[in-house]
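Chemist: coords below, sequence missing:
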């Protein structure tokens, strides 16, 4: 079976989970895995002190289970293999990851997938603020890869995003795609204030605005045209391959295109699902 780490510690100190990724444990026995050091507060502890260990990492797969809310940076910088996490985790899950598959069956804190450079990050619960975003002072957020969230996400999703794709099934907070440089973000639920503010290029695909689009978007976005966008079907197929189903209203039908942010050149776009038409029955009386 895959190398499995089951959380057994009761510590409330922050644990640096950066070493908890498949490449750390490649070709290690269970005994060797137990001696990997983790930072706990201002001290260190061995993996074997914090986790029960079972299986081996011969197949490049790692499973981590338990209440991991005090563990941050889990899977940070992972470049290969498969990491399955069962339970809620702290901030910076999969931050700076460059490859492989990180699949979280739970929710996570802020900065998940921050400055991601490749791979797939699948979050089946909720994500915090700054999903796929740039760190404070950095000039680029997510640069490649795919992030999919089955629940909701907080503010500043895709801040300074450079490339790649993000999909969020539930609601997102304010500042979606803020200062976005390029890339694509799907938001299937409600959207917070000022989506796309300061975006230079890239695409925001919004299926939850409906008839509120004009009131929800910044006045620096200008309605351009209603049209079908075939590339949305390609993204829908990509997402579906990872268990994320995009609403048909933004995968196969016409959408309203808004160009912006005009304050910074207006080369980005927000694509809004067209509300379904309704039939009104008029009484002959």
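Modeler: In hand now; what should we look at? Model, not experiment: these values are computed from the prediction.
Chemist: going by C-alpha atoms from here, please, whenever you check contacts or count neighbours.
Modeler: Noted.
Chemist: quick check: residue 120 vs residue 144, distance?
Modeler: Distance, residue 120 to residue 144, using C-alpha to C-alpha, to the nearest Å: 10 Å.
Chemist: what residues are shared contacts of the two?
Modeler: Common contacts of residue 120 and residue 144 (C-alpha atoms under 8 Å, 6 or more residues apart in numbering): none found.
Chemist: show the end-to-end separation of stretch 132-147, please.
Modeler: Using C-alpha to C-alpha, the two ends of stretch 132-147 sit 8 Å apart.
Chemist: burial count for residue 266?
Modeler: 18 (other C-alpha atoms under 10 Å).
Chemist: for it, give me its contacts.
Modeler: By C-alpha under 8 Å, 6+ apart, the neighbours of residue 266 are 199, 200, 201, 221, 259, 260.
Chemist: residue 4 touches residue 55, doesn't it?
Modeler: Yes - using C-alpha atoms under 8 Å, residue 4 is in contact with residue 55, at 6.1 Å.
Chemist: who has more neighbours out of the two?
Modeler: Here residue 4 and residue 55 are compared on neighbour count by other C-alpha under 10 Å; more neighbours surround residue 4, at 22 against 14.
Chemist: wasn't the more buried one part of a strand?
Modeler: Yes - judged by DSSP: H, G, I helix; E, B strand; the rest coil, residue 4 forms part of a strand.
Chemist: ok, second structure coming up, stack it against the first:
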């Protein structure tokens, strides 16, 4: 039976679980897991004071249960194993992920998959700001791995992204792909304003179009039906993330920039979009 942590604490104070990872729990005696220290606000407390803990972590499988919207840094820095969140979670879920997989049944807060390096994170609900982006003060966002968001997400998705894949079934907010250096972000819903601001390389596939014209640093380069888009769609389908948007099967308008940053990135839009 996987190690199951059920939130029992009735508190409005933020709880931070940084360091509570499958590999750490698998290497810790079952009797010692409740004694792992975590933060409740600025106070260090044992994990067992906040969660009912049952099961076995030897197979590196963790399950979190309860209302976890105030529980942050779940799976941050993990290198292997699997985490399943049976509900919603707070911010910084999977930040710095270096391997393994995290599945969230509900919504997540900001900075999900921030500075992620490898692995896979799937969010069945919505995500907050800076999904797959850089942490405050950092110049490097996601550098690898895959982030799948089945709902919408907030502003600055893929901020300073360097590699990897972000797929959003719904609509991203403003500044998607800001300061992007490489990698791919694909969205099925209508994107917010100022997409690709400051991007230097990388690809934004905005199948649902944009709420407003692109920034003046992007120049129209024609229309093409790109094989890479079809391959990307096929890859997402293999991950049980079917992004079946009609515009992905037709020619898309290519816009290159952001020339204000001497950028060579590209934004793909439906051919009938006003850019």
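Modeler: Structure received. Since the model is a prediction, treat every value here as computed from it, not as a measurement.
Chemist: can you give me the TM-score here?
Modeler: In this superposition the chains share a TM-score of 0.94, using TM-score structural alignment, normalised by the length of the second structure; 273 aligned residues with a C-alpha RMSD of 1.7 Å.
Chemist: which among the contacts of residue 266 of the first structure gets closest to residue 43 of the first structure?
Modeler: Among the contacts of residue 266 of the first structure, residue 199 lies closest to residue 43 of the first structure (C-alpha to C-alpha), at 42.2 Å.
Chemist: any idea how far that closest one is from residue 156 of the first structure?
Modeler: Taking C-alpha to C-alpha, one finds residue 199 of the first structure at 12 Å from residue 156 of the first structure.
Chemist: and what of residue 133 of the first structure?
Modeler: 7 Å.
Chemist: compare neighbour counts for those two and give me the winner.
Modeler: The residue with more neighbours, out of residue 133 of the first structure and residue 156, is residue 133; 30 against 26, by other C-alpha under 10 Å.
Chemist: burial of residue 248 of the first structure, as a residue count?
Modeler: Using other C-alpha under 10 Å, residue 248 of the first structure has 13 neighbouring residues.
Chemist: again with the one 3 residues further on
Modeler: Other residues within reach of residue 251 of the first structure, judged by other C-alpha under 10 Å, total 23.
Chemist: again with residue 267 of the first structure
Modeler: 16.
Chemist: my read: it touches residue 259, true?
Modeler: Yes - look at residue 267 of the first structure against residue 259 with C-alpha under 8 Å: they come within range, at 6.6 Å.
Chemist: what do residue 199 and residue 156 of the first structure both touch?
Modeler: In contact with both residue 199 of the first structure and residue 156: 177, 178, using C-alpha under 8 Å, 6+ apart.
Chemist: about what we covered before: now, which of the contacts of residue 266 of the first structure sits nearest residue 59 of the first structure?
Modeler: residue 201 (40.1 Å).
Chemist: sec struct for that closest one, please.
Modeler: coil.
Chemist: please report the distance of it from residue 166 of the first structure.
Modeler: In this view, residue 201 of the first structure and residue 166 of the first structure are 15 Å apart by C-alpha to C-alpha.
Chemist: dump the residue contacts of residue 49 of the first structure.
Modeler: So residue 49 of the first structure contacts 9, 34 (C-alpha under 8 Å, 6+ apart).
Chemist: rerun that using 7 Å as the cut-off
Modeler: Neighbour list for residue 49 of the first structure: empty [criterion: C-alpha atoms under 7 Å, 6 or more residues apart in numbering].
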